[in-house]
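# following is a predicted model, sequence given first.
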Amino acid sequence: MSLADSDRELVVAELDREPTRAEAALFENLWSEHCAYRSSRPLLSAFDSEGEGVVIGPGDDAAVVALPGEDESGDGDGENATYVTLGIESHNHPSYVDPFDGAATGVGGIVRDTLSMGAYPIALADSLYFGEFDREHSKYLFEGVVEGISHYGNCIGVPTVAGSVDFHPDYEGNPLVNVACVGLTDEERLVTAEAQEPGNKLVLVGNATGRDGLGGASFASEDLAEDAETEDRPAVQVGDPYAEKLLIEANEQLVDEGLIESARDLGAAGLGGASSELVAKGGLGAEIELERVHQREPNMSALEILLAESQERMCYEVEPENVDRVCEIAERFDLGCSVIGEITEGNYVATFEGETVVDVDAEFLGEGAPMNDLPSDDPEQPETELPEVDLAEAVETVVASPNTASKRWVYRQYDHEVGVRTSVGPGDDAAIIAVREADQGLAISSGAAPNWTDAAPYEGARAVALENATNIAAKGATPLAAVDCLNGGNPEKPDVYGGFTGIVDGLAEMCETLSTPVVGGNVSLYNDSVAGPIPPTPTLAMIGAKEGYDAPPLSVESESESELVLVGDLGLERGECRLGGSEYLAQFDGSDRFPALPDEPAALIEALAAVADDDATLAVHDVSHGGLAVALAEMVTDEAGLDVSLPGDDPTGELFHEQPGRALIQTESVDAVREAFDGVAPVYELGSATGDGALAIDVGDETIATDAAEIGDLRETIERELE
């Protein structure tokens, strides 16, 4: 770890002296890209973070949103309102170096962010991105990451209910692991990360501090080197999910008894990061005695104690009269507990065995990093080069692609029913979690689309936001709020920064159009390696609300009196489909411009949610990755098939273009669907369900037919390769 010369000059000017070794390391970590957002913060003002029901927006450990319509006033912000917390984090570099521990501790970190708000975690969503599936190294990372997530989540008893998995050659040297967590709290239980009162004590609760994870924040703020898997292993934390489970329950007890004034989990930059950020938010300082920190390794230095990123630790602000009770609860749950210092009105001061090792202004430490003014190049528009492929072969290839194939191999390793709140689990368009406290269902969708944003960062990011909203509406829910994890390569490269700027603007624009505030998030840059930069990747985790917990299924029912309709564009731009960003072009090495998006996305989402909840609706499924061909295949089961006809004259474009905001609806009342979407989106009658489990697609001069067994075999690509 070393502080950059330009930053050192600023620190020396502020302190009027040279920084101590511990101070220099603390500044280096807290002023890193990972913590200070030096290259991205100037762009983030594009996001609209305010809206009805938003209780706490960006800047805390997690965002807080009130579920609508519970209190007497009907605006969702009364004393009886149920609060939902929502946060998202990345653990990209650690997951490359050590896929199991890197992914596992990513789960642990976002769960502790939830605890920091006085909330109980109820659901996880993971969005994962790897190199091409046929590469052995990609499979190694994929299997290790999934195992790490499943191990940690299953052990702590928080269900993983949603997410996504994508494969793209540009993730070969730098996979992405983005994890979101949803929690529940209310006004009385709400805690923030803002220190409240001088004289209150700082109490460290949780696992003992070791030397793991040293310099993790700075490690996450640089390109991955070729030898990262061996040289950067000490920067990866080691998780203990059983200690995390104890910490979850202890935190619940502390909150129930009203013993916590403020809280922050120990993540990036360890104790130094958590405690300094806590007091800085309150405009206060602290005095900390580092030797009081309970440690698991001998002879630890002040710098190691201050910056180690050992997991399963929380920093609490506690009133003096409540300290003993906090320690009693920690002991009851077999957790370590140290009273390490107190809140002051002065500087942030850390001592070690009587020697002052840190004495700085907390606000300068947290907010003093200068922002970067980086050059940006606009991405080039792709040329149109469409392959000539047999249509039946194209359908089989796209349906069997690892990107569009079933992800059952992944989510069957997750306990998605623990906690008995999961009404709709993984494998559907969106998950539904039962919030019985409010008699509402909470819909959760999470993911991005690397092919889309690689082809067109701005339009692709707009499409990602619309796609997540469509997933939620397909379950009959209305989008409520979102958090984002913005992943990019080295921002010092103008073309990379141009792509990153595009995904920020595109995501912000569509979320605002959908009246869905982006209430928090995370930025991960320098996802660059010897293999090159990753595609700009705007993971979005979105939640929506609906009355009750029921939702229409994704799969069709074998009903003779129903019809299957497509809502949305069959073809685009007067018959000329735009296939840019599609899995079809990815599989057959073509290129094209990205398709235009619907003209009225907000009205479309509102109408789809209403139709999904209509009694005449039997099944709903969004049309996106892989296009109509994949969506049709996903709706077929062993008991129910589909017999459909495409009414257009461009079967390739109609089957494979990936404009989001479209849905397949099995309905007993086509007229009701047409009425709901009148003036919003076109409605096409495609066909009906059958009882034989087969899929037959009439494209005019030929019929593409597959039976249930063939479809099942095509969609089991991942499972077949890994087992």
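Received it, and whenever you're ready, just let me know what you need. The structure presented is a predicted model; accordingly, all values stated were derived computationally and were not measured.

# only C-alpha atoms from now on, for both contacts and neighbour counts.
Noted.

# any idea where the helices of the stretch 51-200 of the chain begin and end?
92-97, 99-115, 136-156 (DSSP state H, counting those that start in this stretch).

# which of the ones you listed sits closest to Ile305?
helix 99-115 (18.5 Å; Cα to Cα).

# quick one: the strands in the stretch 1-150 of the chain?
Residue ranges of the strands in the stretch 1-150 of the chain, as given by DSSP state E, counting those that start in this stretch, are 54-56, 63-66, 82-90, 120-130.

# looking at the helices of the stretch 51-200 of the chain, which is closest to Glu70?
helix 99-115 (22.3 Å).

# just checking, what packs against the closest one?
If you count contacts as 3 or more Cα pairs under 8 Å, 6 or more residues apart in numbering; DSSP states H and E, helix 99-115 packs onto strand 82-90, helix 92-97, strand 120-130, helix 136-156, strand 176-186, helix 241-256, strand 262-265.

# now what about the last one, what contacts it?
Looking back up the chat, that one is strand 262-265. 61, 109, 112-113, 115-117, 191-196, 274-275, 278, 313-318 (Cα atoms under 8 Å, 6 or more residues apart in numbering).

# filter those residues to the buried ones?
61, 109, 112-113, 115-117, 191-196, 274-275, 278, 313-318 (16 or more other Cα atoms under 10 Å).

# hang on, the earlier thing: redo the strands of the stretch 1-150 of the chain as TSV? Include mean neighbour count and distance to Ala612.
Converted to TSV, the strands of the stretch 1-150 of the chain look like this (neighbours: other Cα atoms under 10 Å; distance: least, Cα to Cα, whole Å):
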stretch	mean neighbour count	distance to Ala612
strand 54-56	20	26
strand 63-66	28	24
strand 82-90	28	24
strand 120-130	26	23
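
# can I get those in TSV including distance to Val483?
Supplementary listing: those in TSV, determined by distance: least, Cα to Cα, whole Å:
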stretch	distance to Val483
strand 54-56	12
strand 63-66	8
strand 82-90	6
strand 120-130	12
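
# can you say which of those strands is nearest to Val504?
Closest among the strands of the stretch 1-150 of the chain, once you apply Cα to Cα, is strand 82-90, at 16.0 Å.

# let's bring in a second model and compare:
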Amino acid sequence: MSTQSETTLPGAPVPFPGEPQVSAQLAATMGVDQSEWQRILKALGREPTYAELGVFSVMWSEHCSYKSSRIHLRKLPTKGPKVVQGPGENAGAVDIGDGYCAVFKMESHNHPSYIEPYQGAATGVGGILRDVFTMGARPVANLNSLRFGRPDHPRTPELLRGVVAGIGGYGNSIGVPTVGGEVQFDASYDGNILVNAFTVGIARSEGLFFGKAEGLGNPVIYVGSRTGRDGIHGATMASAEFDAESEKKLPTVQVGDPFREKLLLEACLEIFAKGCLVGIQDMGAAGLTSSSVEMAARAGNGLELDLDAIPRRTYGLTPYEMLLSESQERMLMVSEAGREEEVFEICRKWDLDFAVVGRVTDTGRFVCKATPGHDPLDPKSAPKSPQVVVDIPIGPLADEAPLYDRPQEAPPPVGDAGGPALGDLSGLDLARELVELVGSPNIGSRAWIWRQYDHIVRAGSVFRPGESDAAVVRVFCGKDGDPSFEGAKVKYLALSSDCNGRHVLLDPHDGAAMAVAECARNIVCSGGEPLGLTDCLNFASPQKPQTMWRFARAIEGLRDACTALGVPVVSGNVSLYNETEGRPILPTPTVAIVGQLASVEDRLRLAFASDGDLIAHLGTGSRGALGGSEFRTRKTGVVGGDPVGIDLDAEVKLQQCVLALARAHVLRSAHDLSDGGFAVALTESAIAGGRGCRVTLPGHAAIAKAARLFSEEPTRVIVSFAKEQRAEVERLCAQHGVPFEVIGEVGGDTVRIEECLEVPVAQLADAHARCLEPIVGR
């Protein structure tokens, strides 16, 4: 085994035969602007080789460097008593007791999914799974957050079908349940859909693995699928806005193999148990380049790679292609010197390709060597005689990468965006309005989607999708998650993802805060306590001052809500340039929260459970504000109106109260008010329980009934409980300073809101179930 003193230090790289001539103009086509080109020349003291330019272009892309967002992300709260691992690693982790932690992250795969929906979505799932099991955690559940264009847009059916099939195809095949998520439709996503994938896994808190290339002379080992040309410049493509040519970028989309990933997962967990690794990183965005550079940077070391040793499945791969390929199901490991055979033995068992491809050095440089004309797939190729093709200091590729404080400009208030005003609400047929709203694509049933996901594999799902505001899963903390293992500890996690871009557009700060609050409210309405948050911040071009103003305000909204609710941010992702030919998406800072139930007996459903139960409204009273609501948007065709705002102090009190009610076991159901407002939340509880209700409409009588029915103001929950529990429910609400109002009873076969509307539950359920038929049929 070679040691550091035996490592050959390279000279200046020379161009590889057949490479294009490098220039500032070529760099521009890779997303490197003039100022960055000058920085490259200064960092190297010379012009880069073609492979080096490729390395800089991907490492300095928004997707890898966060160069426009890092300065703002530093504002987020990342510490807390439950935090085991915060941002900076492959995933974050929070303590769940008995020496175990939940490891989780959310990532975007937006651009690839628009170009090739099945593979784009599938490899998004594969990538986030690897982020989690790279940390030493066994994945136990997936979520997703999806955005599509107008329901009647010609591409929406194809994109929806392809994305859902890709998510299901990958998750179902690898055996990790997809237990929940969300989907919305808006014209702003016509040319740029969003596919955000989330995974949570379980690991021992003292047994986490990190992406560090430590130990001078230690071998760097490639494990997994062989390298091809798929996905080259995927990170760069994800860091540029779409144009008329974007749909032709199919080669930048990766191709996934979930069965190979299953083998890789099991092999990695077995290798971890051997204790022979000092670091590991999955080859995700920017492939071999990012994994190598990030591991070296975290350890303060250098890395030298032998590209001739890279397992490959395609003839004639160049250094540029091997470094930038995003072929899936690949890992880069650093093992202790002398223990490589332990890794190889397990790889052989699981039928995975492997090779020693480099060494850890103390040079602080990223060095790659390759032999011109050598191809291990071609028996007639040139013999190995490697030359240096890349020699770059690690610093400029990592911590010293460009960092921009982009100009900001407050946009004019959205208001009605020049569209029609809402008009008089007094003459509306409120029953018909409710049926149409419940049956709309943004609010109705997601059963067509859920049916394509395996949400019960591993036997951990406590609720099926749609039964509760958050997904609740049972996990076994013991020998590799085996429930039959003697002494295994059973834990119950609650999972939710949320964001409403309409509210963020109207007020980025409060809209982002509302996303955090709703996500956490979903957790407590299911009986769980929120522990930690991951985000996926989807915005348009950072080079537009109005986008950066919205981004900065949204970060502050996330910060304020997370701080108030005590939910630290432990991981996340930023996806910028989500626009097509200058048309931006709604600002969509998606969040996902992991919570924990103290006991499975604390779990709460959203369904009305028993006739005669009382129904109560908890939380702030409605002002009838319709800004950003689904009702208003459907009526006017534009996102408009005054922002509804959020009172975080009141939100904290409400969530603490609902959690106390869940733990006191005095509620039969709990459901938060969000999309569609009071009338829709009431209807969803009725449909889920298959029984009606009779209630009075809360709020001041001077406010229009339609406004009180359909306002999406936050900090409100509908609960039901047995009559004999009324005193205790009222006592706990008073103890927490939460407004409490009994508004009616469960029973009958209609949803009846006094002096407003009465509609059969069966009619509402039918409209709810058929909501996606105009897009995908029956």
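Ah, there it is. Fair warning: this is a prediction, and the values are worked out from it, not measured in the lab.

# what would you report as the TM-score here?
TM-score of the superposed chains, computed with TM-score structural alignment, normalised by the length of structure 1, equals 0.95; 702 aligned residues with a Cα RMSD of 1.5 Å.

# please name the nearest non-neighbouring residue to Ala471 of structure 2.
Using Cα to Cα, 6 or more residues apart in numbering and skipping the chain neighbours, the partner closest in space to Ala471 of structure 2 is Leu495 (5.1 Å).

# wait, that neighbour sits on Val591?
No: when contacts are counted by Cα atoms under 8 Å, Leu495 of structure 2 is not listed as touching Val591 (10.9 Å).

# now for these two: what residues contact both?
Counting by Cα under 8 Å, 6+ apart, nothing touches both Leu495 of structure 2 and Val591.

# out of the strands of the stretch 1-150 of structure 1, which comes closest to Gly548 of structure 1?
strand 82-90 (14.7 Å).

# what span of structure 2 lines up against the closest one?
Counting by TM-score structural alignment, strand 82-90 of structure 1 falls onto residues 100-108 of structure 2.

# mean deviation, that stretch versus structure 1?
With mean Cα distance after the TM-score superposition for structure 1, stretch 100-108 of structure 2 departs from structure 1 by a mean of 0.7 Å once superposed.

# what does that stretch rub up against?
So stretch 100-108 of structure 2 is contacted by 84, 91-96, 124, 128, 131-132, 135, 137, 194-205, 477, 534-536, 571-575, 592 (Cα under 8 Å, 6+ apart).

# ok, now with 6 Å
Stretch 100-108 of structure 2 is contacted from outside by 91-95, 195-205, 534, 536, 571-573, using Cα atoms under 6 Å, 6 or more residues apart in numbering.

# and for stretch 109-119 of structure 1?
Contacts with stretch 109-119 of structure 1, where a contact means Cα under 6 Å, 6+ apart, come from Asp61, Ala62, Gly183, Leu184, Thr185, Arg189, Leu190, Val191, Thr192, Ala263, Arg264, Asp265.

# what range in structure 2 does that stretch sit on?
Under TM-score structural alignment, the match for stretch 109-119 of structure 1 is residues 127-137.

# now the matching stretch: how far from the chain's centre is it?
13 Å (Cα atoms, centre = their mean, to the nearest Å).

# what lines up against Val183 of structure 2 once you look at structure 1?
Using TM-score structural alignment, Val183 of structure 2 lines up with Val165 in structure 1.

# next, count neighbours for its match.
20 (other Cα atoms under 10 Å).

# what does Asn192 of structure 2 give?
Neighbours of Asn192 of structure 2 (other Cα under 10 Å): 27.

# give me the aligned partner of it over in structure 1.
Match for Asn192 of structure 2 (TM-score structural alignment): Asn174.

# Pro412 of structure 2 now?
In structure 1, the residue paired with Pro412 of structure 2 according to TM-score structural alignment is Glu380.

# swap in Val759 of structure 2?
So, by TM-score structural alignment, Val759 of structure 2 is matched to Thr706.

# find the nearest non-adjacent residue to its match, please.
Leu695 (5.4 Å).

# pretty sure the one you found contacts Gly641?
Yes: at 5.5 Å, Leu695 of structure 1 and Gly641 qualify as touching, with contact defined as Cα atoms under 6 Å.

# count the residues that sit near whatever residue of structure 2 lines up with Arg233 of structure 1.
In structure 2, Arg233 of structure 1 lines up with Leu250, judged by TM-score structural alignment. Leu250 of structure 2: 15 surrounding residues under other Cα under 10 Å.

# distance of Leu250 of structure 2 from Ser225 of structure 2?
20 Å (Cα to Cα, to the nearest Å).

# just Glu758 of structure 2 next, same as before
Counting by Cα to Cα - Glu758 of structure 2 and Ser225 of structure 2 are separated by 59 Å.

# in terms of neighbours, single out the busier of those two.
Set Glu758 of structure 2 next to Ser225 and count neighbours by other Cα under 10 Å: Ser225 wins out with 22 against 18.

# contacts only, for the residue mapped onto that one from structure 1.
Correspondence of Ser225 of structure 2 to structure 1, assessed by TM-score structural alignment: Asn207. Counting by Cα under 6 Å, 6+ apart, Asn207 of structure 1 makes contact with Glu312, Arg313, Gly336.

# one step back: can you redo the helices of the stretch 51-200 of structure 1 as CSV with distance to Met300 of structure 1?
Converted to CSV, the helices of the stretch 51-200 of structure 1 look like this (distance: least, Cα to Cα, whole Å):
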stretch, distance to Met300 of structure 1
helix 92-97, 23
helix 99-115, 22
helix 136-156, 28
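
# for Asn490 of structure 1, which of those helices is the nearest?
It is, among the helices of the stretch 51-200 of structure 1 and with distance given as Cα to Cα, helix 92-97, at 13.2 Å.

# next, the distance between the ends of stretch 560-572 of structure 1.
31 Å.

# excluding chain neighbours, what is closest to Ala660 of structure 2?
In space, Ala660 of structure 2 is closest to Leu732, 7.4 Å off (Cα to Cα, 6+ apart).

# how many neighbours does that neighbour have?
18.

# again with the one 5 residues further on
Summarising burial for Gly737 of structure 2: neighbours were counted as other Cα under 10 Å, giving 14.

# helix/strand/coil for it?
coil (DSSP: H, G, I helix; E, B strand; the rest coil).
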